[in-house]
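Q: Sharing a model that was predicted from the sequence below.
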Amino acid sequence: MPSFFKQKKNNKDRRNKRDNRPSPSIDCSLDANLAHIKQKTGNSADVITRTLTVGNEFKTDIALVYVDGIVDSQSINDFLIEAILEKHELNEKLMQQEAFNVMKEGVVAVGSVKPIKDWDELFSSLMSGETIIFIDKVNGALSADTKGGERRSIEEPTTQVNIMGPKVGFTESLGTNMAMVRRIIKNTNVWVEPLKVGKVTNTDVTIMYINGIANEKIIKEVRERLKSIDIDSVLDSGYIEVFIEDEATTPFPTLYRAERPDVVASNLLEGRIAIFVDGSPFVLVVPAVFVQFFQTADDYYFRSDIATSLRFLRVLIFIISIFAPALYIAATTFHHEMIPTKLLIVIAAQRETVPFPAFFEAVLMEVTFEILREAGVRLPKPVGTAVSIVGALVVGQAAVEAGVVSAAMVIIVAITAIANFATPNFAMAISLRLLRFGFMIAAATFGIYGIVLGGILLMVHLSSLRSFGVPYMTPLSPFIPGNTDDTVVRLPLWKFNKRPELIADNDNLTRQGENQMPGPDDKRGMINSSLDKDDRNES
């Protein structure tokens, strides 16, 4: 696998030097610790400090520090404050060296409690929604997991809408997203590796894969690419994507974004790795291949013949989205013999009053439609829908009546736009919209020869792409006969005997037993025959 880090070596070395600097230890003075927290957080109003005094004869001060809004206040009240106040006999034990062990084992009633020795770890835990516990005259602190706050409930996905299958999508909660995948794959081999990315935001990023199925080389590459990121902030998975993709100068997406837990689970079972980013409802799945962007979860919930028909339709959609305006420009400008005579007469009559060449017509209508589409997305939903529909109808009809464009061009642009909307993956749909303009220029310059040349260059470019070292066009290029059961043609599920060879671990490619084809065996046939005989006797 090609190395990814030569160009980032200097940045990585500087970051390692910065990260290796020792963090100051926590003082034993409660007042000094609380003062340091106030100074570091600018005495922020949402950083709450609650001081408690326990003991009768020997008084001991305990302080709880947390950030309001990202913690579960009910857990703090019930399992921390009340638990500490009820343990009156702790005052002498808390003066001893094992004070935090006493708190951890006999007082604090939350799920995860860990000791903290330095300030960097303390502030990282504090800003992640954990509650920090200080004990006066005792070095260090305790961190209790009290993460909470307001979160969006689980809803149906907005970009990967399916007819059949689960109706749940990821949310902005990292823990909720991973839990949804674990509910599908109930296996101890689903391993999770947490990371922190972003010097300022300290965003939680998690790698999930199935041990024994995922390729160790790809896992290592994903881990190293994520660790090499040196950036201030990570606000969404899109920030991660641009730093770890293999090729930055391509319009095609080389990482797959999933909004559905069943899609992520199915990719994990094929040997891929999922990258979760806290605060993002989109999970990155790597490595990605070209045919993957034309597949939907519905394909595996329908029969194979229906799924295959839908995939052939998506191939036709792909061709229309890229080539339809370019073919019209080439035919009406250079190659009139390609158009039937009667249709050519109709088009010529329409274009008689149009002052612009076909290329300018196409560019004008495509840009206008892109403006209407962007306006429909950015405006509030009720207004945006009206603008998209009414705007397209009014602008198209007015342009034809004014003689600016021909009616045939409006039809071509409309069919192209509808085909683009039918593309299953949004990232791929945007790529096709950009490529369309390139083929329009080639058609206006060289006619059909320009389109053919552009198509050849497009195939060469696709064949040269890699996603974490895996060829983008696999299993078509390089051709792998054993992995073609889930490409343009989707064979029945009982034919899926092997995992993708270049993606999964080569020692664990088998994913189901042989001879899974359904059908009555001899015993079942005998049972059916006896049932038929009984029915005849009763009649």
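A: Good, I have the coordinates. Predicted, not measured: the structure shown is a model, and the values here were computed from it.
Q: C-alpha from now on. contacts and neighbour counts both.
A: Will do.
Q: P471: what's it in contact with?
A: Residues near P471 by Cα atoms under 8 Å, 6 or more residues apart in numbering: V289, S463, S464, L465, S477, P478.
Q: next one: N497
A: T510, R511, Q512, G513, E514.
Q: could you pull out the helices for the stretch 51-200 of the chain?
A: 73-75, 82-86, 90-93, 99-106, 119-126, 174-184 (DSSP state H, counting those that start in this stretch).
Q: With mean neighbour count and distance to G403 as added columns, please give the ones you listed in a markdown table.
A: As requested, the helices of the stretch 51-200 of the chain are exported to a markdown table (neighbours: other Cα atoms under 10 Å; distance: least, Cα to Cα, whole Å):
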| stretch | mean neighbour count | distance to G403 |
| --- | --- | --- |
| helix 73-75 | 14 | 67 |
| helix 82-86 | 15 | 79 |
| helix 90-93 | 18 | 89 |
| helix 99-106 | 17 | 80 |
| helix 119-126 | 18 | 64 |
| helix 174-184 | 17 | 54 |
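Q: Distance to T158 added to those helices, as TSV?
A: Listed next are the helices of the stretch 51-200 of the chain as TSV, based on distance: least, Cα to Cα, whole Å:
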stretch	distance to T158
helix 73-75	32
helix 82-86	43
helix 90-93	53
helix 99-106	43
helix 119-126	33
helix 174-184	16
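Q: and of those, who's closest to I154?
A: helix 174-184 (8.8 Å; Cα to Cα).
Q: For that closest one, name the packing helices and strands.
A: In terms of contacts (3 or more Cα pairs under 8 Å, 6 or more residues apart in numbering; DSSP states H and E), helix 174-184 is packed against helix 261-269, strand 273-277.
Q: Next, the angle from it to strand 273-277.
A: If you take axes from the mean of the first three to the mean of the last three Cα atoms, to 10 degrees, helix 174-184 sits at 150 degrees to strand 273-277.
Q: hold the first one in mind and look at this next one:
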Amino acid sequence: MLKILRKIFYKEMPSQNQPAQKDDRLHRDLKSNLDHLRSIYENCYDVSFRTFLIGGKTNAALLYIEGLVNKEQIENNVLATLMSKETGKITPHEILEEKIHISHIKEIQAFSDCVDNVSMGNPVLLVDHEAQGFALGLGQWKMRAVEEPSAEAVIRGPREGFVESMGVNTALLRRKIKSPDLKMETMSVGKYTSTNVVVAYIQGLANQTLIEEVKKRLNRIQIDGVLETGYIEELIEDYPVSPFPQLLTTERPDVAAANLLEGRVVIMVNGTPFVLIAPAGFFAFFQSADDYYNRYFNGSAIRLLRFFFMVVSIVLPSFYVAVLTYHQEMVPTNLLLSMASSRESVPFPALIEAMMMEITFEALREAGLRLPKQVGAAVSIVGALVIGQAAVQAGIVSAPMVIVVALTGIASFMVPRYAQGIALRLLRFPIILLAGTLGLLGIMLGLILIVVHLCKLRSFGVPYLSPFAPLETRQLKDVFVRAPWWKLQTRPHLTGNYNKYRQAPDQKPNANE
């Protein structure tokens, strides 16, 4: 029954490779074509139908959407040339080939092709007594300049990021990887938006099974519209109910290029600067571009620091609650007396106190993100200094709890990927509840459940904890630490057969040579 309903409400649009239906083909009569197209674009004030005479003799019309085309080129290069008296003696095909200087001109035979090209910003030329139209590559619209992504800033490295234009994004990727083996296959997703989606991979590095699986999952999507990669991410991931992301997102072309060189697949969506990378494991979310651009000693130390503070962000508040509630004997006497005196006026148990402080901290962080930058910084300072100090003086919370929550918040900022960071932040709350009810046993139970869940996860068939579980010792050189480049000779083993070596052996510099 569900399949029947899907066929009724989501009729598959004919692809560009399929022949047009008989009633969808353009007619030789220009008036019939225009009447049909005007009925399609009824109540669309931004769609223009410009009728004119070619060479003063042949009726023609130009169809385009205001704001998506280069009107200066249309007026100076197209209309001025077509309406010239000199064009009256030659055919429209000869005019387009000899007179109009446009790099991209495509013949179309169907009304659906007209609608697709007009929606993409390509004006369509229709000529009387011609059973086809001509899509002119004159699309142009305002776009954001290429600039450094604010969420993925690096100390050393390129200062450019993806933008909302697919053409610019593919060009940024081509600048990084100049080989013709970089393939980009396009498809349309969304019944009404017809969003352009590009699947990029390097032929010979990415496993063909992985490529086919990515395209299969994209082709089975039937949805009204796709406005961002988040739509696609939820529809193609292996375990949609898991709090952990199974695809990597980035705004940086260099990060996308580095993953392509490791045999992964990049999914780009028109209208958003964020691209998806598949497959992605747990440890990939703790890697930053800075790790590879700086010396490997520095990168390894920072990466180890991230893993340490990741554990701190999950365990510290729950450990504090468990110790105060059930395991006071673990605390040195002097410290225990100090903590007891600070909690003397607090009316709440440690569990309620921790939950209140964590929820308040998350609210302050979210408010700082959503407000303008100038106001957001002020909100963070007010929340950290004024509210925290006032809460301690009022006896609502204790000073040690404020310190614990502040350290936990700082530790959570160490995760370079927002999607993974928010997943770890959300898991902190059930572990605090387990610590408040079962003590340290509850913390261990919560961590065991998380590890078991991570072991079950897959990202396009690749184990989420790979290469740590299952253990592959040769690939541990770029997990907890980043080995020097002359030791990273092999690519990660993702799926099936793969191109094993990415550099020649004996790349280590030798001072004696």
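A: Cool, got the structure. Everything numeric in this text was worked out from a predicted model, so none of it was measured.
Q: if we can go back for a sec, quick one, which of the contacts of P471 of the first structure are buried?
A: V289, S463, L465 (16 or more other Cα atoms under 10 Å).
Q: Looking at those, which is nearest A419 of the first structure?
A: Among these, and counting by Cα to Cα, the member closest to A419 of the first structure is V289, at 21.4 Å.
Q: isn't that closest one right up against S467?
A: Yes: using Cα atoms under 8 Å, V289 of the first structure is in contact with S467, at 7.2 Å.
Q: okay, and the common contacts of those two?
A: T254.
Q: Between the helices and strands packed on helix 174-184 of the first structure, which one is closest to F496 of the first structure.
A: helix 261-269 (12.0 Å).
Q: residues in the second structure aligned with stretch 234-241 of the first structure?
A: Per TM-score structural alignment, the counterpart of stretch 234-241 of the first structure in the second structure is residues 226-233.
Q: what residues does that stretch touch?
A: Taking contacts as Cα under 8 Å, 6+ apart, the residues outside stretch 226-233 of the second structure that touch it are 189-190, 193-195, 218, 247, 268-269, 271-272, 274-276.
Q: residue in the second structure matching E337 of the first structure?
A: That one, E337 of the first structure, aligns with E329 by TM-score structural alignment.
Q: I'd like the distance between its match and P317 of the second structure.
A: 18 Å (Cα to Cα, to the nearest Å).
Q: before we move on, the earlier item: now the second structure: which of the contacts of P471 of the first structure match?
A: Shared contacts between this structure and the second structure among the contacts of P471 of the first structure (both residues aligned by TM-score structural alignment, their matches' Cα atoms under 8 Å) comprise V289, S463, S464, L465, S477, P478.
Q: Closest to A427 of the first structure out of those residues?
A: Distances from A427 of the first structure to those, taken by Cα to Cα, are shortest for V289, at 13.3 Å.
Q: Could you report the neighbour count for the corresponding residue of the first structure for V392 of the second structure?
A: Using TM-score structural alignment, the partner of V392 of the second structure in the first structure is V400. Residue neighbour count, defined by other Cα atoms under 10 Å, stands at 17 for V400 of the first structure.
Q: Please give me every residue in contact with the residue of the second structure most remote from its centre.
A: Distance from the centre of the second structure peaks at K89, with 52.8 Å (Cα atoms, centre = their mean). Residues counted as contacts of K89 of the second structure (Cα under 8 Å, 6+ apart) are G55.
Q: now do V404 of the first structure
A: V404 of the first structure touches V354, P355, F356, E361, counting by Cα under 8 Å, 6+ apart.
Q: Could you do L126 of the second structure as well?
A: L30, A60, A61, L62, L63, Q132, G133, F134.
Q: Then P287 of the first structure?
A: Residues in contact with P287 of the first structure, defined by Cα under 8 Å, 6+ apart, are T254, L255, Y256, R272, I273, S467, F468, V470, I503.
Q: and whichever residue in the first structure pairs up with V382 of the second structure, how many neighbours?
A: Alignment note: V382 of the second structure maps to V390 in the first structure; criterion TM-score structural alignment. Using other Cα under 10 Å, V390 of the first structure has 13 neighbouring residues.
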